[in-house]
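[1] how would this look folded up:
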Amino acid sequence: MIKIEDIQNYGKQHLDSVAASATNLQSGVQAIAAAYGDYAKKSYEDTKSFVEQLSGVKSFDKAVEAQSEFVRSAYETFVSESQKIAGLYSDCAKQTFKPFEGLVGKFTPAQ
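    All right, here's what the predicted structure looks like:
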């Protein structure tokens, strides 16, 4: 027989889980937004530096060399930052759903 206290206790646990999940989600989204902002700022600064470097080049060969270096550096930075941000998304998802693990376990039939 189900007791009212059990239902109330479950409701309180569920509410606590939802609050913890929302807090974790908020923290994760803030970390992701900060990472995007840092990447955009770095990309802007690198591009600005490249344009300044390119404006001082006097030969075609040096211009091609500078552009090749910039493209290589930009690609490496993109890959690195993409992996970092993907990890933040993964961590955010894990932390967001972690509070619900205990609740799911209560309703999973024992085998």
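[2] CA only for contacts and neighbour counts going forward, please
    OK.
[3] what sits against residue 54?
    With contacts defined as Cα atoms under 8 Å, 6 or more residues apart in numbering, residue 54 is in contact with 63, 66-67.
[4] closest to residue 101 among the residues you listed?
    Checking the contacts of residue 54 against residue 101 with Cα to Cα, the nearest one is residue 67 at 50.7 Å.
[5] Could you check how far the most centrally placed residue in the chain is from residue 40?
    The residue lying closest to the centre of the chain (Cα atoms, centre = their mean) is residue 88, at 3.0 Å. Using Cα to Cα, to the nearest Å, residue 88 is found at 16 Å from residue 40.
[6] One more, please, to line up against the first structure:
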Amino acid sequence: MIKNFEDMQKLGQTNVDTAMKLFGEWNKSWQVIAAEMSDYTKRSFEESTATLEKLMSSKSVEQAVEIQTSYAKRAYDDYMQQVSKIGGLYASMAKDAYKPVEKILQKGA
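    Here you go, the predicted structure:
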């Protein structure tokens, strides 16, 4: 009886340790994603502000259209790059979070 109780206690402690590792990995990953989004937002704001200044100082409609077109292309390219980067971070987060669970499953098999 005592042996079974000790085994259950060990299993409970192992599960708690695994859960803490999992939450730690998720916390780090969310911090990286939040920092990345913050940087992107800052860059995007600075780029749009600079473009607005250029638009205000444009001499002709053609020049304004050229500035706007160039900005739209850069903004789209930057957005697509950011979406790809964030997607990779989410995939990495899921993979890292699964590692402790995978170790438990391997021990059980």
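[7] TM value for the aligned chains?
    After superposition, the two chains reach a TM-score of 0.90 (TM-score structural alignment, normalised by the length of the second structure), with 108 aligned residues with a Cα RMSD of 1.6 Å.
[8] Among the contacts of residue 54 of the first structure, which lie within helices?
    Among the contacts of residue 54 of the first structure, DSSP state H puts 63, 66-67 in helices.
[9] Using TSV, lay out these together with neighbour count and distance to residue 4 of the first structure.
    What follows is these, written out as TSV (neighbours: other Cα atoms under 10 Å; distance: Cα to Cα, whole Å):
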residue	neighbour count	distance to residue 4 of the first structure
63	16	77
66	17	73
67	16	71
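[10] what's the closest of these to residue 106 of the first structure?
    Nearest to residue 106 of the first structure among these: residue 67, at 59.3 Å, using Cα to Cα.
[11] count of neighbours near residue 105 of the first structure?
    Neighbourhood size, residue 105 of the first structure [other Cα atoms under 10 Å]: 10.
[12] so what's it up against?
    Counting by Cα under 8 Å, 6+ apart, residue 105 of the first structure has no contacts.
[13] Would you mind giving the secondary structure of it?
    Classification of residue 105 of the first structure by DSSP: H, G, I helix; E, B strand; the rest coil places it in helix.
[14] Look up how far residue 99 of the second structure lies from whichever residue in the second structure pairs up with it.
    Per TM-score structural alignment, the equivalent position to residue 105 of the first structure in the second structure is residue 106. Using Cα to Cα, one gets 11 Å for the distance from residue 106 of the second structure to residue 99 of the second structure.
[15] I appreciate the help and will end here.
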